[in-house]
Structures are given as structure tokens and as C-alpha cells.
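Participant: need a 3D model of the sequence below.
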Amino acid sequence: MQIGLVGMPGSGKTTLFNLLTGNEKPTGPGGADEVYTGSAVVPDQRIDYLAQLYRPRKTTCARIEFKDIPGAKMEHSRARASRLLDEVRSATALVQVVRAFGKTAAMPDEPDPFSDLINYGSELLLADMDTLEKKLARFEDNACKKGDTSDQIALYRKILSALENEQPFGSISLSPAEEDLLSDQVFLTGKPLFAVVNIDEAQLQNSIYPRKEKVESWAAVKNLPLITVCAQVEMEISRLEPQEQIEFMKDYDLTESGLGRLARMVYDSLDLISFFTVGEDEVRAWTVRKGATAPQAASKIHSDISRGFIRAEVFHYDDLYRLGSGQKVKEAGQFRLEGKDYIVQDGDIISFRFNI
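Facilitator: Take a look at the predicted model:
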């Protein structure tokens, strides 16, 4: 899973990217105008406990890939703007970073997070409309030359009409046949979208920022998951020693890092869960969608395990934490053998039996 950080120039995308990934990429107007990529560990106290209990040679946490996509600027060429849109299209999901922090030397204008939130959404709509209009023109031209493509043309017109009425592609009702016709299409407004309001230190302490009520109301109406992060303060905290980090987090009344809140928002909204494999060699977290069967979870480890799946040995993290050891979990009758129809639950600890 790769998440694209998007938004208006000067919103603090690169500062947030550095906070999430531990990078030190240049920020502000003097920053390099390029796409940055990096990854972040998904914070999970459960894997910390499992690593303490099993003391493996290797501990592997779940990770999220991020890419920081520069906002298009007036001086960019059409080709440059197109390449940036392609970067947006290739992301699994989008996080719009919205500036709420006050005036700075680099950003002397007053912030307007509500307008920025709406305007970027409009840009995505316009980009989808532009792409669709070009495809529709090609299909109509080909229909004259090569024959009937009426189903495709009718579908494109239906989608274009919805987009023109400010209806994102993701909210358009499609039949299975229509979905098949669009199997190779990517719509920006069909991607999962999240918002991070980037605030400053004073706003963090006061829990207020410009037009906050309108931003939150808009997000609620649009079912847009939204959190606030003071990227600059959290970036400074992240550079401190662990004990100092805890103390400063308390001073700012922060119970969870920006990365932790963003990861939780993404996992909850995309219906993602974690299961674990444990042993002396490695303790590892794996990410699957809710509803995944045991063979589907096994395929995350290796396709051979899924193909040769026999059974899954399963117990739950909560039982292990409560009882203190795998042996006590077995003695308490909480250790199970599950078949191919078993639906994996968040926090399951699984060992797969397979034969190839």
C-alpha cells in the first residue's frame, strides 16, 4: 500500500512526510521540486509485546509506503503537471495535507483550510473530467470508423454527467457489467481520500484553527476521515531522546503520535487488520483486509503456503497477553485449528500448515 501526500503548495506536505518516514528532505520554497518516497512503521504495541515474549532474531513490523507529491504550480509545463497527476493516480490512497498554521516568512498569507480543502477536491474532479472527455472523444470517433461501442460511450457519458454535478467517481453506482468496462480505468475521485489539517504550536495548545467548524462539518458531510497534526512540533519532538519525547508529548497533551493517528485512520477506513506470525526466528505483523480467509492471509506470506493450505493453527493476541504464554493458551483451550473458510480476525496469531 502506497499513500500519496497531496495538497496545495506550502501546506507542509514535506514536513509531514519527514515526520512520518524519518527523512530530512528539504522543506519550504527552497525544497527540491520532486517526488519523495519513504516508508513508516505502523505503531502497534502488540508486536512490541510479542517481541519481548518470544525474543526472536528478527522483528518485522507492518509498514506503510508514503510518497510526497509536489503541488502543481503555474510555472509547471503541461507535461510536468501531467507527470504529477500520474504520480497521484498510481497511489493506493491519498492524504490531502491542508494548511491551517499561521503566517510564516515562506507563507505570508492568512491560511484558509476550508477553501483549500474544497479547492483541491475540485481539482481532482476537473482532472477526472478532462481525462474522461478525451477518452469519450476518442471512443465517439472510433465508433464512427469501427462500429458499435455504445455501451462504453453511454457509461462514459453517465460518469461525466455525475462528475459535472460534483459527484466523485467513488460515489457513483455501477453495475457489475459497467465495472468490467472500467476495469483498466483509474479515477482520482475514486481513490480513498483522507485529510490532515496541519496546525501550528499555538493552535495545538488552544485546539482551534481558522474555520475549524466549517472544515469539520464539510468532512462529516463528505464522509472524509480527518485528523489534525502539528507536523513542525512533532518533527522537533521526534528528534529528542525517547524519555524526552514522552515528556514533551505530555506537555502538549498528545497521547498518540501523528503517525499513529494517521495509520489508525487509514486502517479503520480501509478495513485493514493485522495478524501475526511468531517464533524464535521472527515475529512479524501482516496486513490484510477484514473478511480475508485463512488461505488469503497465507498468500501474504507466500503463494505456496496459500496453494498448499491444509489448516491454520490460531490463537488470539488478547488471550496470549492475558495468560502470558502459548502453553497456557493451549491449556485454557484457546488454541484452535481452522480450515480454509476461517475468517482471520485482527490480532490473530497464526501458524499455517501446508503441503506442496
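
Participant: can we go C-alpha only for contacts and neighbour counts from here?
Facilitator: OK.

Participant: nearest residue to Gly326 in space, please, no chain neighbours.
Facilitator: Leu320 (6.3 Å; CA to CA, 6 or more residues apart in numbering).

Participant: and if you look at Phe17?
Facilitator: Beyond its immediate neighbours in the sequence, the residue positioned closest to Phe17 (CA to CA, 6+ apart) is Asp68, lying 6.3 Å away.

Participant: do Glu178 as well
Facilitator: If you skip the residues right next to it in sequence, Glu178 has Leu155 as its closest partner in space, 7.1 Å away by CA to CA, 6+ apart.

Participant: how far away is Val196 from Tyr317?
Facilitator: 31 Å (CA to CA, to the nearest Å).

Participant: which of these two has more neighbours?
Facilitator: A direct count of neighbours by other CA atoms under 10 Å for Val196 and Tyr317 places Val196 higher, at 25 against 21.

Participant: and the more buried one, how close does it get to Arg89?
Facilitator: With distances taken as CA to CA, Val196 is found 19 Å from Arg89.

Participant: and Gly4, that's in a strand?
Facilitator: Yes: assigned with DSSP: H, G, I helix; E, B strand; the rest coil, Gly4 falls within a strand.

Participant: quick one: it from Ala93, how far?
Facilitator: Computed as CA to CA, the Gly4 to Ala93 distance reads 6 Å.

Participant: one more to line up against the first:
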Amino acid sequence: MENMPKKLLDFLRDQFPLGSRIMLTEMKADLQPLPPGSTGTLNHIDEAGQFHILWDNGISMALIPGADCFQVLPQELQTLKLYMPLTADFYETDEYGGLSDYASELGGEDLVQYTGCILNSLINERLPEEAERGIMHWYGESDTVDAKVHSVVFTAEIRDNRLWGVAECKIAGKLFHQELEDLKEYIAGQAADGWGEGFEQRPIRLDDGDLYVHLWNSENWSIQTEKERFAPKTADGLPALCFSILRTTGQLICIKRGDTGYYPSDWDTGNREENEKLADDINSNMGVSPIQRQAMEIGSMFGWDVPGADPANYKVHDSAPMEGPQLEKMEL
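Facilitator: Prediction:
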């Protein structure tokens, strides 16, 4: 197939950005067409003008404009929040009405009381050019991040008794891992040297002093999704997996760290005593202690953030495997 003229190709790529949602009306150019109504995501438009679609059924197949009939679906924007720690310098008003030469350093817990003032200042800092896309107005790249991320604005939110900086993103479609990492890197740059640098240089006037808020700092700073930041963390000291048996049936099972329930093992012998010995032998060969096994059993049943899922909470003489776990079966 011949290449399409560059001007027409540029026009198509401009009109149909990567990540566009496509619904098939009729596929005429393929010997094994997909059924009408099939939906997918535009992956790229090649030099011949073919629309390469990753269909929702997992198939990758191209459409040929003019031969195949399809329509572009309007995408609902989803909200993605990326959280970052806030810090601030507070210059207190002295007895003469001036400001102290020395600042008090404040963290997220200290800033909760100033939530309203900080939110207002973040909103007032936004420029007219940012009205539609926020800091994505300054992104400057024509890539899939630019196509999928409609807007990003800085705001703040109280979580776990702390005030956090938040990059609130409106997303069309789903970000792939590298796209999310690229977005985080861009926002981190804006928090440190771009938008955030200007914001931190303008004081927030309070009754008893001036507050300078930092979206970024050089120590213990990171930008994370809500799940990465606030989801319960799996206890340290646990192996990736271990083996156990069901006390009710004696079935040999595998428990995976972080998963709820268990996985039936293909090595099951059908005999309780043999399965118990096999579980002990496999765990021993993998370096899994009885304490770790017990913690894994607890975590798989009651959650990985409970005290029983942390092997540090066990004493050595409590290391015998737990009696009677009623584990919920998980299908592979």
C-alpha cells in the first residue's frame, strides 16, 4: 500500500489523536472482519493512513478509511489524582509588626489548619492560559500523554490527618505504565522548577505571619497515585509465596503475598500427611520459616495490613503453623 501524502497524513493524525475510542460500523477490507459494534483504541496511524486499533477483545487490527466504516466515540474524562507531600516555611509576625528573620518549617500535619488559605492561593495562581488544560498548556510535546491527558491542575487535599499537594488530572482513556511515568515526571518538574517555583515565592498572608508553601522539596519527596500512596502496604519480611494445607480437607495450596485466598497446587497428593510434609519441605527449600507461613495464612484471609500478617509480631515459640485456616479458594 502506497504512503499517504504528508499533508493529508498530518491532518488525519491531528483529527484522530492517539487513544481515540473507535466503534466499528462495518469492516469491508478484511477477509475475517470484526462484527459491527466492536470497539477499540487507536494505537497509531501508519504512513499509508491505516488506523491501527487495539480492539477491546485483545485483537490488533487496522482499519482503512474509505473502505471500512467506523466512528469516533466521545470519551468521558476520568479523574486521576497524584499526591505529593506539602511543606511550608512560616515567618511569624513579631511584636513590632514585622516578620521574623527565621522561618518555622511546617509539614503536612501542621498545614491542615491552613487548608482553605492554601487552596485559595493555588486557585488564584492559575493563569488565564491555563483555563482549559491547566499546566498541560505548557507540556510542549505531541505524544500520547498530550493526547490522553486533557488537563492537570494543582490543588490540595486532607488525607490521613495531613494536607497533601494534589495534581488533579482529567484523563481520556487509560494511561499505560510509561505514559503515567512520563506524566509524573512532567508534573514533578512543574512542581519543582516551573509552576511550583513561582507559587512558593508568593506569600500567603495570615493574621500572624506569612506562609510560603512548597509543592516540591529535596528530601523524601515523591509523586504517587492514590493507590500507591494510601493503599495498605504488605508487611515486610514476607516471601513472595509459600505452601500450606487446608485444615478441612488436607489439600495442598499455594499462598501468594498480597493476594486474597489461595491457589490449589498441582502437586497435591490427595493425602493430608503427605501434603503437610510436602508443604514443609518446599517452604524449607525456599527459605520460608513457619512464622512466615503463619503470617501468610493470616494475610490471605484477613488482609495484608493486619498485625497477624507481619512476622515481626510473632515470637519464636509461636511459630507452629496456624490451626484451622478456612481459606477462600481463588481460581487461576
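
Participant: so after superposing, what's the score?
Facilitator: Counting by TM-score structural alignment, normalised by the length of the second structure, the TM-score of this superposition works out to 0.27. Behind it: 151 aligned residues with a CA RMSD of 6.4 Å.

Participant: hang on, the earlier thing: touching, the residue nearest to Gly326 of the first structure and Lys330? I think so.
Facilitator: No: in terms of CA atoms under 8 Å, Leu320 of the first structure does not count as a neighbour of Lys330; the distance is 9.7 Å.

Participant: the two: which is more packed in?
Facilitator: Looking at Leu320 of the first structure and Lys330 with other CA under 10 Å, you find the greater number of neighbours at Leu320, namely 20 against 15.

Participant: so where does the more buried one fall, helix or strand?
Facilitator: Take DSSP states H and E as the rule and Leu320 of the first structure turns out to sit in helix 317-323.

Participant: could you pull out the buried residues of that helix?
Facilitator: When burial is assessed from 16 or more other CA atoms under 10 Å, helix 317-323 of the first structure yields the following buried residues: Tyr317, Asp319, Leu320.

Participant: closest to Val221 of the first structure out of these?
Facilitator: Of all these, the one with the least separation from Val221 of the first structure (CA to CA) is Tyr317, at 36.4 Å.

Participant: that closest one touches Gly326, doesn't it?
Facilitator: No: under the criterion of CA under 8 Å, Tyr317 of the first structure lies out of contact with Gly326, with a separation of 9.9 Å.

Participant: same list (the buried residues of helix 317-323 of the first structure) but as CSV, adding distance to Asp141 of the first structure.
Facilitator: Conversion of the buried residues of helix 317-323 of the first structure to CSV gives the following (distance: CA to CA, whole Å):
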residue, distance to Asp141 of the first structure
Tyr317, 59
Asp319, 64
Leu320, 64
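
Participant: just the endpoints, please. Distance across stretch 87-99 of the first structure?
Facilitator: 21 Å.

Participant: re the thing from before, separation between the residue nearest to Gly326 of the first structure and Ile349 of the first structure?
Facilitator: Distance from Leu320 of the first structure to Ile349 of the first structure, by CA to CA: 9 Å.

Participant: the residue nearest to Glu178 of the first structure looks like it's in a helix, true?
Facilitator: Yes: assessed with three-state DSSP, Leu155 of the first structure lies in a helix.

Participant: what packs against the helix or strand in which Lys277 of the second structure is found?
Facilitator: When secondary structure is defined by DSSP H and E, Lys277 of the second structure falls within helix 272-286. Using 3 or more CA pairs under 8 Å, 6 or more residues apart in numbering; DSSP states H and E as the contact test, the elements touching helix 272-286 of the second structure are strand 241-245, strand 252-256.

Participant: just name the most buried of those strands.
Facilitator: Per-stretch averages of neighbours, counted by mean count of other CA atoms under 10 Å, single out strand 241-245 among these, with a mean of 25.

Participant: give me the angle between that strand and helix 272-286.
Facilitator: Regarding strand 241-245 of the second structure and helix 272-286, their directions subtend 160 degrees when assessed with axes from the mean of the first three to the mean of the last three CA atoms, to 10 degrees.

Participant: other SSEs contacting strand 241-245 of the second structure?
Facilitator: The elements that strand 241-245 of the second structure packs onto, with contact taken as 3+ CA pairs under 8 Å, 6+ apart, are strand 252-256, helix 272-286, helix 290-302.

Participant: and the contacts of that strand?
Facilitator: Counting contacts by CA atoms under 8 Å, 6 or more residues apart in numbering, the residues outside strand 241-245 of the second structure that touch it are 251-257, 272, 275-276, 279-280, 282-283, 288, 293, 296.

Participant: for the second structure, just list every one of the helices.
Facilitator: Per DSSP state H, the second structure carries helices over the ranges 6-15, 108-111, 115-124, 144-148, 177-192, 195-200, 226-230, 272-286, 290-302.

Participant: now whatever helix or strand Thr59 of the first structure lives in: buried residues?
Facilitator: Secondary structure here is read from DSSP H and E; on that basis Thr59 of the first structure sits in strand 58-60. If you call a residue buried by 16+ other CA under 10 Å, then strand 58-60 of the first structure has these buried ones: Thr59.

Participant: that strand packs against which elements?
Facilitator: Here strand 58-60 of the first structure touches strand 282-289, going by 3+ CA pairs under 8 Å, 6+ apart.

Participant: could you point out which element follows the strand it packs on?
Facilitator: Note on strand 282-289 of the first structure: by DSSP H and E, the next helix or strand toward the C-terminus is helix 294-301.
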